[in-house]
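this is the structure alone, sequence omitted:
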């Protein structure tokens, strides 16, 4: 049951819904229907954030999240994970464990992919001295621990979405992250690629033009992010998805890789939409269930992290299906 303290947390911490509008962010609109769909995704994220910020416990958060439009559940759970990670990080004394409680079982566990992205948003809102407190104990969470690299994907999306002048127009790259800097920046580029889908209003030619302005060494990771956003958030039909794959040229397998990850997230959460099947057929040449099954096979016997993180080995195994 919501308490006065919970209501205060929500009022103080939850951003306004208008904060995710294209007009607020200065994003490009090429198609009104695509804009409306992508804006709705952002609104559901904010609503999910508010629910988790206000709720007394994670069970209440889940109950309220499940009342929302099912096709947008992933975005709502993503926002909820961000809120819980913030609450854990800012809790006085020992770090909280709300995030682990939320994601360990049930509907939270089913949205683990999107939740990791939401935790990455948290890093974008906290001073770096709090980052360690925001990160969950991934050994306590479902699925392979290497998938926690999605947190950096979420961070990259946050930075590009809320500061496109720096991260998209100026193509900013930081060298001061406390972990594996070279691969952290690659994972961040996955998120920037997703943000380009929103920034360009799901307009394929504009997305391609944006990516072309980045250094060539970054193109592959940006294309995989664009493929993930196009497949999960949508906003276009089969013809534009074909055009996206064609525009990527030699990075077509990266677009398919991104699509597989998006499809896996929806299949795992049992939130498969008609667009999910369209994206899977167009970008992967198979059904959504079959595309998701690829991840189940390639995650087996991943090596320990070395010069190449196990997460990149996981991604490369998916990529090889489409080369």
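That came in fine, so what should we check first? Just so it is clear, the model here is predicted, and its values are computed rather than measured.

switch to C-alpha atoms for all contacts and neighbour counts from now on
Fine.

show me the longest helix that occurs in the protein.
Secondary structure of the chain read by DSSP state H shows that its longest helix is helix 32-54.

second structure for comparison follows:
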């Protein structure tokens, strides 16, 4: 029998999260204006929907997420992951919806960051800790981007994944505005910029909120690093698609297996051709 998740709809032990559940508009506050603002708003609203879906138990949880609009489901799974980790039930959520593990684990990273856990030291011991670290970075960047960009120096072993998450947050806080994102990234050491741009590229594909002109501007500024993020997004979408796509082969099959930061594997594989 599948274990049921406790019904705890009113308290997660994370004050900021409880405040967002009580007033969903509060979750929209960090979002900046720009060409992607409508889509980032949908993403955040869907994330909050996912928080609520979790309380229904594994079977009903899946049905509730699948009842959402297709463009909302990706972000809802991240919300499910946050709610699950906040209640100490991430393993139950992963067992119920293993296909969506990368998204659930991003949400688990949110829980770590909101609880003040050291960024770079996730509580969740899943093999794909890179997704958890991405979630930590995204949450840090969304809620305190000055600290994320100017005061935070990730340890080398986890920097790629955390900065990828921070890069994703930049897309949200600047509404997909390429010039503003570029200014923010240019303020950090050059060694971090590649992963930040890759995170921007990942977010731009997943949210799918830019017109052709805005997307071309972003690609021109982000260059090859942004394109890495776009490639990663395509692999992620293929993995979680219904019905599933043909699984990747060769080096591409290892991008999301948790053995290394996905961006590192992807960069090495593309360099080899």
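Yes, it's here. Fair warning: this is a prediction, and the values are worked out from it, not measured in the lab.

after superposition, what's the TM-score here?
For this chain pair, the superposition-based TM-score is 0.82 by TM-score structural alignment, normalised by the length of the second structure; 263 aligned residues with a CA RMSD of 3.3 Å.

tell me which helix or strand comes right after the helix ranked longest in the second structure.
Taking DSSP H as the criterion, the second structure has its longest helix at helix 212-240. Downstream of helix 212-240 of the second structure, the next assigned helix or strand under DSSP states H and E is helix 262-272.

mean per-residue distance, that following helix to the first structure?
Aligned to the first structure and superposed, helix 262-272 of the second structure gives a mean residue distance of 3.8 Å (mean CA distance after the TM-score superposition for the first structure).

enumerate every residue touching residue 148 of the first structure.
Applying CA atoms under 8 Å, 6 or more residues apart in numbering to residue 148 of the first structure gives the contacts 116, 138.

to which residue of the second structure is it aligned?
With TM-score structural alignment defining the correspondence, residue 148 of the first structure maps onto residue 129 in the second structure.

distance of that match from residue 12 of the second structure?
22 Å (CA to CA, to the nearest Å).

what residue is smack in the middle of the first structure?
residue 117 (4.0 Å; CA atoms, centre = their mean).

identify the residue spatially nearest to that one, adjacent ones excluded.
residue 154 (3.9 Å; CA to CA, 6 or more residues apart in numbering).

can you check residue 322 of the first structure too?
residue 253 (5.1 Å).

map that neighbour onto the second structure.
So residue 253 of the first structure corresponds to residue 224, using TM-score structural alignment.

please apply the same query to residue 217 of the first structure.
Checking with TM-score structural alignment, residue 217 of the first structure has residue 191 as its match.

that match: helix or strand, and which one exactly?
Per DSSP H and E: residue 191 of the second structure is located in helix 190-207.

check which helices and strands that helix sits against.
Helix 190-207 of the second structure sits against helix 37-53, helix 156-173, helix 178-186, helix 212-240, with contacts defined as 3 or more CA pairs under 8 Å, 6 or more residues apart in numbering; DSSP states H and E.

gap between that helix and the chain center?
11 Å (CA atoms, centre = their mean, to the nearest Å).

quick one: buried residues of that helix?
Neighbour counts over helix 190-207 of the second structure (16 or more other CA atoms under 10 Å) mark 192-207 as buried.

over to stretch 176-183 of the second structure?
176, 177, 178, 181, 182.

which two among these are spaced furthest apart?
176 and 182 (10.5 Å; CA to CA).

from the helices and strands packed on helix 190-207 of the second structure, which stretch is densest packed?
Stretch with highest mean neighbour count among these: helix 156-173 (a mean of 27; mean count of other CA atoms under 10 Å).

okay, that helix sits on what stretch of the first structure?
Under the criterion TM-score structural alignment, helix 156-173 of the second structure matches residues 182-199.
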